[in-house]
Every structure is written in C-alpha cells, then in structure tokens.
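Asker: Let's see this in three dimensions:
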Amino acid sequence: MLLDASIFSRAVIAGYDVKRSQSKENVEMVVGRLTGLYGDVLKYSNVKIIRAPEKFDDGSLFREVGGRNIYKIFEVPAGITFEKLIDELSKINYYPAIFPLYLKGTVGGFTASNGSGFGSYKFGFVKSARSVNELIGYKTVRITAVKYPELLEVENENKFAWSAIINKDGTIEYYIPSFYNKIIKVNSRSIATDKLIKGINAEILNVFKKDYIPIVMMTEINKDINFNFEMRIGYIINYNSPKRFKVLIGSLEETRLPELFDYLRKNPDVLPFPYLKEYEEIHKDILKDVKKYEVKIRSKRISKNVIIEASKCINCSLCLDNCLAYNTTNNVIYSPLGRFNRLIRGESTFEFCFGCTTCQEACPAGINISNLMELLPQFSETKEKLPIELTDPSASIYELEKNLESKYRNRPVFLLFVGCSAKYDPLGLEGFLNYLLTNGDKLPQEFSPRIKLVTGFCCGFNEYLTGNLEEAKNGVNRINQLKIQQNAVGIYFLCPEGLYVYNKFSDQKGIFAFDVIKNELKDKEVHLGCWAKKMGYNSKYNDCAGLFLASYKGSPLKIVKRNFLTVCPFSTWKFGTISVYSMFLGKKEVSELKEENIMDESSVFDLLVKGVKNGLENSADEIAEKVIMWNLGGGQYFLLLAIPIISKYISIELIRNLSSDPKVKEFISKFAQNRSILSQKVSAYTDYLRHYNFDGEIEKLIDKVANSTKLDYSAKDVVKTNDFRSVIKDALKKAISENLIENVLNNIIYL
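Answerer: From the prediction side, this is the model:
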C-alpha cells in the first residue's frame, strides 16, 4: 500500500477516535512526504513504515522509457515530490500530464490515491478508463509527460482544453497547450506553463493559515456546494472520468468543523476529497458519530493541551524544507508532522529534536512546534542516552584563571562553566579568559573578570534534550551549590545551550558570555544558533549545526563550511568556523585561525570516512587468521586481537587518503603551528568517525572474512554469529581513538 494522505482527511480525522477501527493485521505502509500516518494507517496496530525513495540508486530523478515528440513516458522515484519533478522536467520543457495543485505531495502517493488536478479536464483521474500513471512496486512510478512550455488561456469551454481552473470569484479559465494554436479559432492569450504553475501554487499556499483547516470538496459539475468557506481555487474533472466533477479548495475556521460535518451528513453528493475506498468506512464513522471537534487522550503521561496543539497540524509539509532531522534521515516520521501524527495515533515514545525553530517559523498554522519538540521526549518511558565527552582544560587555561584571580581580587567572583567547551572549543575558552584579563577594568558593574572555572561535568543540556529532566535539574543544582561554596555572584556560559538549561531550572539567571564581548565585535557576522534564538537573541545566521552529533538515527550529519564567527562550540567544529571568543587570543593565533579556515573541511571528513571504509576492507584476511583464537579464548580474547589489526589498517588508509589530496595535506600541515588547533581537530575528527554509521562496511568485512582463504575451517561457524558481528563493531569503536587520529595527523604533518 502506498499513500500520501490528503490534507482534508488529516484535518478531519484529527478529531476522531479511530482506536476501535484498528486491525491487528500486519501491513507494510509506504509513505511519502505528505503522509500524515492517518487514514488507512490508523486501521492497523502492526504497521511497518517504509520510506518511498526520492531518487534512483544512481542519483537520477527521472529516466525516459518510451514515447516521442510531444508525449513521453518517464519512470520516476515514487517518493519524489511534484515540486522537484516539475522543476527537473521543465528544464527539457516537459510536464506531467496530470499533477496536483499543491506540489509538495509525492508522485507515488498521488498515483496510489488516484489523484486529479491540473490536467484533469483532459485526463480526469490518474487511474480511470485510461491510466495516466502506473505504480511499479513501491519504488517507481511510470508517468505520462507532455511537452508544452506554453499554454493558451481562454474564457469559454473548449474541447481542446487540458485544464480548467476555477478562480475564487467563480470564473473559469481554460488552458490549451500552445501546439493547438493553429486549430483553435477563439481569442486567447499565451502564458508560460511555469508561470501559471507558480501562480496556482501561491494561491494554494494562501489556504494554509493559523486557526484554519484546509478543506477540499468535490461534487458533480451541475451541482452546487452551498457551504460558506474561504474558497481560493478549484478545477474541473471532465474527460476520462465516470462523471464530470468540480473540486473546490479553501479554508475553514477550525471552530466551524462541526458545521462542516453537519453539512456533509446532509449533502451526500458533496464528498470530502479525495474520497477513497480505503477511507470510506472512516469517513462514514466521522460523519455519523462526530458531534464536536475534540481529541482523545491515549496516554496518561501526555497532557491534553499537547495533543490539541499537535492536532492543529494540517500536513502542508512546509516545515520539512528546513527540518534538519528530516533532511538528514530522509524519513518523515522524524519530522514535526511525523511526530505529531504519531502522537495523535497513540505513540508515547519520541526521539529528541535539534531545536532549530525553522519549522515553527515556516508553520502557517501557527503551531508552537519548537516547544512541542522539546516536550515530546519527556513523555518517553525510556530516555535516549546522549553522552557528551568532556576533557580537562589545558594548563594555559588554569594559568589564566590564576592570573585573573591575582589581578582582580577586588572584584566579586563569577563562575565560568566550562563543560564540553574544553573539548569542542578550547581556543574560544582561552580567548574569553584572555579578553577578561585584558579588558577586566572596562567591564560594566554587572560583569566581573574574576572567575572560577567549573569543570568535570556537563551542564545537563544532553539530558534535557532527551527528556530526562531530573538529571538536567541535578546538573543545574550542582552548579548552584558550587556558586554557594565559591561565594560567587554570577555565572558565565560560553554556549547558549548550557545557559538555556540553567535559566530553565534555576531561580537565578546565568550570563551569556557573548553579552560580555559583543560590543567589541562591531560589524562582524556572528552565528548565534537556534538555542540562543529561543532565548530572544537574533542574528543573521541561525543555521542548525546538529549540536555535538556526527549522525542522527544512523544518517551522517553534513559538515558544511561557513564563513561566519560562531558562539556555540558545536557549531565551531561542525561548520569549520572561528569561535567568536577566539578573536581575543593574541594576534598571531587569530591570523593562523583565519588562514586555516579558508578550506571547505567537508572534503577532509569525506576522506576520513573513506579511509575507515578502506581500512576495514583491507583488514579482512588478517582478521580471518585470528578467528581461530575465538575457539581458544572466546569473544573478548578475539576482541583484544582484532582492535590493533583494525587500527593498523585504518591508520594506513587514513594517512594514504588524507595525503593524496594536496589541499588537504597543506591544510593539515598548518596544525603544526598551533597545538591547540591540532587538539581541536583531533577531537572533532574522532567524534565524527565514532558517530558515523559503518554498519554496511562491517557487513562487507564479515562477508570477506567468511570467504577468506585465511579462515580456518573450524572457525567458519563463528563468523556467522551475531556475537562475532557485535565484537567487530566493538573493535571498530575502540580502534577509532583520539590517539589514532592524532598519530595519523602527525604523520601527515611531518611526512
């Protein structure tokens, strides 16, 4: 079954308790971008969600398989949106013969749900007397496309028309492909197909707004829809259809949904659209039983207000365009609309969200998405674990602390929470302390240059992120206890994440270190990040770096080179940028940072991953030789033998790969000039590789070991076990160490 749920069905079913409609039948559900996990999904309690692909295995978005001249047949991935497909096909002047007026839905979902839209005056529904599109499995759709970059617009009905659009004032415009211009004998004006599509899509976007529900209704062409709602646009279904229909699209105040239900009950000729057989029983129950718009609560841990807020989602999917979780995993269930639908469906276990707020800014329904994304992990009985690695500050940091204590004994004590900044932004930490030492006398009275470092534990942000509020509060309480012990007046936080959590659970407010130095930055571009934005800080750049993670749900997070200063220590290494605090190191160090920062570091990360993959592959024979030792000493003994083997081959391949690119080699060679930079890069590279998903490469390694001529016959069964797979995974994890990465970089520096 392949489905892209209609926005109408999503809105209506949001107020309906479908629990009694559920079946225990096992079913696979292939979902597209707009799928709200509603409709048919709600009939099943054992549904397995499968993501429809957005591109073919070779990366292409369409391939020609038939037709010629005006008509052609293309195969396209089922999960591609019409927005993307039309953008690609229009480059060669082709357009799908039929497509929905709202372009965010997928081709597979549109085809499976027998869609209609632009082109329906001629082609009717996707699957009627003559099918326009055809699903091939769940991965591919075969579509009919037509070459018509220009259309002729006429006001009166015309047999050559391919589309008939109903305007909001009730007038109808008919559109004829321009290749008919020598045949038709009526006045017309030409319009570029691209321009018309953009205009229609803009009108559809006006349907989405706060406190309104988008509705789509269909009836026969000679009948009226006498229901008062804000109609924005519509279209006519004419040929290749059992009847002639008109479809009207608009919006309705959410509070008036009971009126809509009542109208539909009394007017069976007006159908919520699309009206699929799969939805038929649910629609009947809705129209029969729903008396008012309300939400059923299925988990005692989840408050009604949370579900009511989530139920306002209209499945427009506009939040997906900038959602880091969705775009990293390519899986709609990790997006806001996926989480909301899972919540309303009855799930109560949720993964953490990055907190980037772009989804909330894009939401036309005005849902407080960012706040809900913070709340959802708190409802989970089992919390995710996101350990943040900490390192001790360098000796130079402690020396600066002593100097500040000595120089400013007449000023009150402030704490400086170090947390993970010693690992992720050691240069920024040193730069801020250097700023205090140099400019302490100039600081306003609300700040103090006399500081005591708080090290050795996390601020609680990782616990807060995963919904473990008690542990997050414990971290904040521990900080406040230190404040009392040190007789400290205030506390600085270098990163907004730590400050956010502290302010949330403490009666006192922390101080953003950025506020101390911001007047010195003048017109410099600074990335403050999403968690600073949540606290009311605004900047031109708020891109989400993906926090301290190198991957999310098994998918690697992209490393993107950016050219701004950063505040968040995670952003500093993820974007390959300069920490705003490091600007206050000595001039020499800043100069080196700027020079080092020229290169796009994503190529370094690509070569690191390639090196690990190649190293694993090359280690197969030597590992195969050692499997016999499993029989003598067990898995843990074999693990001790496997770690140095994997380390050796990975090290060889990393050195070879990183040295093969002259620009990368030159980039790494500059680390010799500043050991702090080298230390920072070692941590960043190690962290990235440890979080990268190498499961596919591990399976390939196991296959090579199993087929190796070096494998003793008596040990063949060991290789087939899950225990062997687990030990290999563990060996890889232990092999990728900071010591290994530092040795690799030093080899390249001094080659």
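Asker: only C-alpha atoms for contact and neighbour calcs from this point on.
Answerer: OK.
Asker: quick one: secondary structure of residue 747?
Answerer: helix (DSSP: H, G, I helix; E, B strand; the rest coil).
Asker: residues in contact with it?
Answerer: residue 655 (C-alpha atoms under 8 Å, 6 or more residues apart in numbering).
Asker: Distance of it relative to residue 74?
Answerer: 51 Å (C-alpha to C-alpha, to the nearest Å).
Asker: how far does stretch 583-592 stretch from start to finish?
Answerer: For stretch 583-592, the end-to-end distance is 11 Å (C-alpha to C-alpha).
Asker: How about residues contacting that stretch?
Answerer: 427-428, 430-432, 434-435, 582, 674.
Asker: between the residues you listed, which is closest to residue 497?
Answerer: If you rank the contacts of stretch 583-592 by distance to residue 497 using C-alpha to C-alpha, residue 428 comes first, at 15.6 Å.
Asker: Let me know the helix or strand that that closest one is in.
Answerer: Under the criterion of DSSP states H and E, residue 428 resides in helix 426-439.
Asker: Tell me the buried residues in that helix?
Answerer: Residues of helix 426-439 classed as buried by neighbour count (16 or more other C-alpha atoms under 10 Å): 426-437.
Asker: Next: stretch 462-480.
Answerer: 462-469, 471-473, 475-477, 479-480.
Asker: Same check on stretch 508-522?
Answerer: 510-514, 516-517.
Asker: hang on, the earlier thing: biggest separation within the buried residues of stretch 462-480, which pair?
Answerer: 466 and 480 (22.3 Å).
Asker: Residue 50: neighbouring residues, count only.
Answerer: 15 (other C-alpha atoms under 10 Å).
Asker: Pretty sure it sits against residue 30.
Answerer: Yes - using C-alpha atoms under 8 Å, residue 50 is in contact with residue 30, at 4.5 Å.
Asker: Here is a second sequence; please produce its structure as well for comparison:
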Amino acid sequence: MNLLDISSACVKCGKCIPSCTIYGISKDETHSPRGFLDLIAAHKNGDLKLNKDLKKIFESCFLCTNCVEACPSSLRVDSAIEQIRFDINKKIGIAWYKKLAFFLLSNRKIMDIVAKFGYIFQSCAFHIQDSESKNEGMRAKFSLPMIKKDRLLISLSKKSFLNSNKDFIDNGGDESIGFFVGCLANYSYTNTAQSVLDIAKELKINVDLMKAQSCCGAPQYFTGDFKRVEVLAKKNIEYFEKKLESLKAIIIPEATCSAMIRIDYEHFFNSINENEWAKRAKKISSKIFIATKYFYDFTPLKEYLLKKSKKSLLVTYHDPCHAKKMQAYYKEARELLNTSYTFKELSDTNSCCGFGGVSMQSEYYDKSLQVGLKRAKQIDESMADIVSSECSACRMQLSNSLHQISSKVIFKNPLELIAKALTS
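Answerer: Have a look, this model is predicted:
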C-alpha cells in the first residue's frame, strides 16, 4: 500500500468532516480524515518523525469508516491509519497489557484456562449484573487501573461456548454450515452463539463448530500488531479452505469478525505484498456471511417467523460500522426483527457506537464514552424496550453507555431475539 498515493488523492473537499466520529467530539482538524492524511504525507516525505504525540493522534481514530463512505473517491483512510499504526508500533512498541491480551486471544487453550479462573474470581472484584431487566456485565467493587468503578464491563461465562458443545451438531438436515463464533461470543456473550444453534435446529441445518478456528485478528490488526495478524489470518484461511470443501458456507454472528475475514484479510495481505494470500482470502470470502445475512438469503427463516405470533416488545436497531459501512449489511437483521417484533428506527441510523478498539477502550476511554453517551441518549429517546445489533463490541460499548445514563433499554443481539421468537 502506498500511503502517499492515498494522501495525495485527497482533494481536501471536507465532505468527510461532518461524518467523522472523532472530529465530532474534538472539533480539531488534526483529528479528522484529511488531517490524518496530511500527517501521514508529512511523515512519508520525511518532514515529520513518528513519536508518542503522533501515536495518540492516530490512535484517536475510531476506524468507523464513515469517511470512506462519505468520500467521493472512497479513499481507504482506515487502511492508511492501520498501516501507520503498524509503523508507529515498530518504532515505539505495543503496551505490555495489549501484548498479553493478543497472546491470549491467539492461544485458545491458554485463554480457556485464564477464562475459567477469571470466571471463578471475577465475583471477588466485581458486581455481576445479569438479568432480563438490566444489561449484562460487571462493575468493579473498587477502582482498578484503567477501570472506573461505575463502568460496566463484560463478564466471563462459566464455560466457553466451544467447550460447551460437541464438534458437529447433526440436526437431520441435507446441508451443513460452519460456525465461526468470535472471541466475545465464545467467552462472554454465549447466548448469542447458542441462539445460532437454536435457529439452525429449527431450520434443520447441521452445524460444524470448526473448533480449530483461531481469533480473526481484528484487535491485533486495528492496533498495528501485523505479525500476529499474519499468523492468525493464514491459519484461518487454510482451515476455512479445507472446511469449505464439505460445508455450504461459514456464518459469523459478529460484524467485526465478519468484516475482518471477508474484507480486511484481503486488504491486509495486499498491504504487505502477499498477493497470493490476498487471492486466497478473496476466494473464501464468497462463502462467508454474517449470520443474519445467511439466514435471510439462503433459508426460509422469515417464512418460519411469519407463522409465529408477533411480540409486543418495541425493538430498535443500531448499525455496526463493520456491517453497514464495510459490508453493506443493514436490511437483513431489520426485516427479520420487524417480522417478529414492533420495530422502530433510531433518529440517526449512521452513528458509530464509539467502541473504537483496544486502545480506545483502555487508553482513551473518555473519548469512547463521549461518543457512546451520545448514541445511548438517541437510543433512550426512541422509547424502545430493546436495542439490537449484530456486534458484541457494540454490545459491550452500548450496554455500558446505557448503564451510565440509567436507561431501561436493554441490549440483545438480533439472533437472540430471532431465536426467542422462533422457539416460543
């Protein structure tokens, strides 16, 4: 990837500015798409050296891709920032706690052990919140480094989803699909993953849990840990190629994981001049779907739902950036939800939730919360009972933001709501 080509292609028209998530709270031209590109050009031309101040600027981007959508030339500002983060981390390095997190995510057997002990001991330091009337998660009993006492965090399940189920689930169907669960749904939001199995059972679709799957690499990619991304991506591509010899498709209940595997694997390998791997990534992408997209397009799920009585709960929907903007998925979940529930659109269907990745959640939480609170207020004003989104990162962010404003709106993945409507 030639970063100077991207930067020089920007005509500074400013159409990206109103939609930029970080500019919306900073009002600083430096923290804007064209500001980022100017700084990248200055660095590549030798006029600006990478340092900790620049690191903070480039880590402030939420990678929501609003700018790419707004740009008349569709310039991949997000890819340029991901590349410059890699350059910065080569010089400055990655914080130890991020390295530890990425190591654990990349080694599931070790992560399984850590998660098991985490489940046992989390009640010692946290208040666990898990009910139908509140957003699930946990709050610290006392202040911890980088963790505010009133912040709602994800809690760990007693047993991971993959370890709770057998390798292959035979529902007596003629076809089988693979299931890439994602780390958050595997260790925390296991109800989301279980809902996929419930839906598949009703539709008589066999499910291969593909237990040798690895982390998709999205947290590492957005942080600039390209070496680990390369290992994970190659391992997954080889594994998926083999599995797809007998599976009709692979479905993913997570917008971020789906976008990483379907879109960013190809971008990543092209950026490091691994063209053959980029071709292999592109080839498998045609058989990989976000879960609601697959169920909507290739199964009679909607017809099954129409036979059930419509629920009175008022549901609204938040579009994950990695679903709507990167993959053009926005109608499928809505239509399925509208079939079974009273559905209402938010006043703004284009806003980012403010999750922003590992750095934003750890080092720039105040910025993340600013964006999250704005979105939470919009959700609360909708008067909905439930806000839904096919993304566990959005779930983590919005659950906390709704908690901060004491909203009664609770978060549910659309797959959970669909499964409930289908099986009740």
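Asker: if we take the contacts of stretch 583-592 of the first structure, which one ends up nearest to residue 688 of the first structure?
Answerer: Nearest member of the contacts of stretch 583-592 of the first structure to residue 688 of the first structure, counting by C-alpha to C-alpha, is residue 427, at 19.4 Å.
Asker: so that closest one makes contact with residue 676?
Answerer: Yes - applying C-alpha under 8 Å as the test, residue 427 of the first structure and residue 676 come out as touching, 6.7 Å apart.
Asker: was I right about residue 254 of the second structure contacting residue 394?
Answerer: No - with contact defined as C-alpha under 8 Å, residue 254 of the second structure does not count as touching residue 394 (9.8 Å).
Asker: what range in the second structure matches the longest helix anywhere in the first structure?
Answerer: Among the segments of the first structure that qualify as a helix by DSSP state H, the longest is helix 628-660. Aligned by TM-score structural alignment, helix 628-660 of the first structure corresponds to no residues of the second structure.
Asker: Toward the C-terminus from that helix, list the very next helix or strand.
Answerer: helix 662-669.
Asker: That next one packs against which elements?
Answerer: In this structure, helix 662-669 of the first structure packs against helix 628-660, helix 738-749, with contacts taken as 3 or more C-alpha pairs under 8 Å, 6 or more residues apart in numbering; DSSP states H and E.
Asker: As JSON lines, the ones you listed with distance to residue 287 of the first structure would be great.
Answerer: Formatted as JSON lines, these follow (distance: least, C-alpha to C-alpha, whole Å):
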{"stretch": "helix 628-660", "distance to residue 287 of the first structure": "62"}
{"stretch": "helix 738-749", "distance to residue 287 of the first structure": "63"}
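Asker: Would you mind telling me which of these is nearest residue 196 of the first structure?
Answerer: helix 628-660 (50.1 Å).
Asker: what comes up buried for that closest one?
Answerer: Result for helix 628-660 of the first structure [16+ other C-alpha under 10 Å]: buried residues 628, 630, 635, 638-639, 641-643, 645-647, 649-655, 657-659.
Asker: Closest to residue 257 of the first structure out of the buried residues of helix 426-439 of the first structure?
Answerer: Distances from residue 257 of the first structure to the buried residues of helix 426-439 of the first structure, taken by C-alpha to C-alpha, are shortest for residue 428, at 54.6 Å.
Asker: Over to the counterpart of residue 450 of the first structure in the second structure. Which of the three states is it?
Answerer: Superposed on the second structure with TM-score structural alignment, residue 450 of the first structure falls opposite residue 207. With three-state DSSP as the basis, residue 207 of the second structure sits in strand.
Asker: and if you look at residue 246 of the second structure?
Answerer: Under three-state DSSP, residue 246 of the second structure comes out as coil.
Asker: what about the helices in the stretch 251-400 of the second structure?
Answerer: Counting by DSSP state H, counting those that start in this stretch, the stretch 251-400 of the second structure has helices at residues 255-259, 265-271, 275-285, 291-298, 301-306, 321-327, 331-340, 358-362, 365-381, 392-404.
Asker: hey, which of those helices is tucked in deepest?
Answerer: Comparing those by mean neighbour count (mean count of other C-alpha atoms under 10 Å), helix 255-259 ranks first with a mean of 26.
Asker: now that one: which residue numbers in the first structure?
Answerer: Going by TM-score structural alignment: helix 255-259 of the second structure matches residues 496-500.
Asker: Next: stretch 196-203 of the second structure.
Answerer: Counting by TM-score structural alignment, stretch 196-203 of the second structure sits on residues 432-439 of the first structure.
Asker: ok, average deviation of that stretch from the second structure?
Answerer: In the superposition against the second structure, stretch 432-439 of the first structure averages 1.5 Å from its aligned positions (mean C-alpha distance after the TM-score superposition for the first structure).
Asker: so how far is that stretch from its chain's centroid?
Answerer: 38 Å (C-alpha atoms, centre = their mean, to the nearest Å).
Asker: go on, stretch 20-39 of the second structure?
Answerer: So, by C-alpha atoms, centre = their mean, the centroid of stretch 20-39 of the second structure is 22 Å from its chain's centroid.
Asker: Please list all residues in contact with residue 458 of the first structure.
Answerer: 388, 390, 419-420, 475.
Asker: related to what we said a few turns ago, among the helices and strands packed on helix 662-669 of the first structure, which comes closest to residue 151 of the first structure?
Answerer: Among those, helix 628-660 sits nearest to residue 151 of the first structure (C-alpha to C-alpha), with 53.7 Å.
Asker: okay, the angle between that closest one and helix 738-749?
Answerer: 40 degrees (axes from the mean of the first three to the mean of the last three C-alpha atoms, to 10 degrees).
Asker: Helix 628-660 of the first structure packs against which elements?
Answerer: Judged by 3+ C-alpha pairs under 8 Å, 6+ apart, helix 628-660 of the first structure is in contact with helix 602-618, helix 620-626, helix 662-669, helix 722-735, helix 738-749.
Asker: how does it look with 10 Å?
Answerer: helix 602-618, helix 620-626, helix 662-669, helix 716-719, helix 722-735, helix 738-749 (3 or more C-alpha pairs under 10 Å, 6 or more residues apart in numbering; DSSP states H and E).
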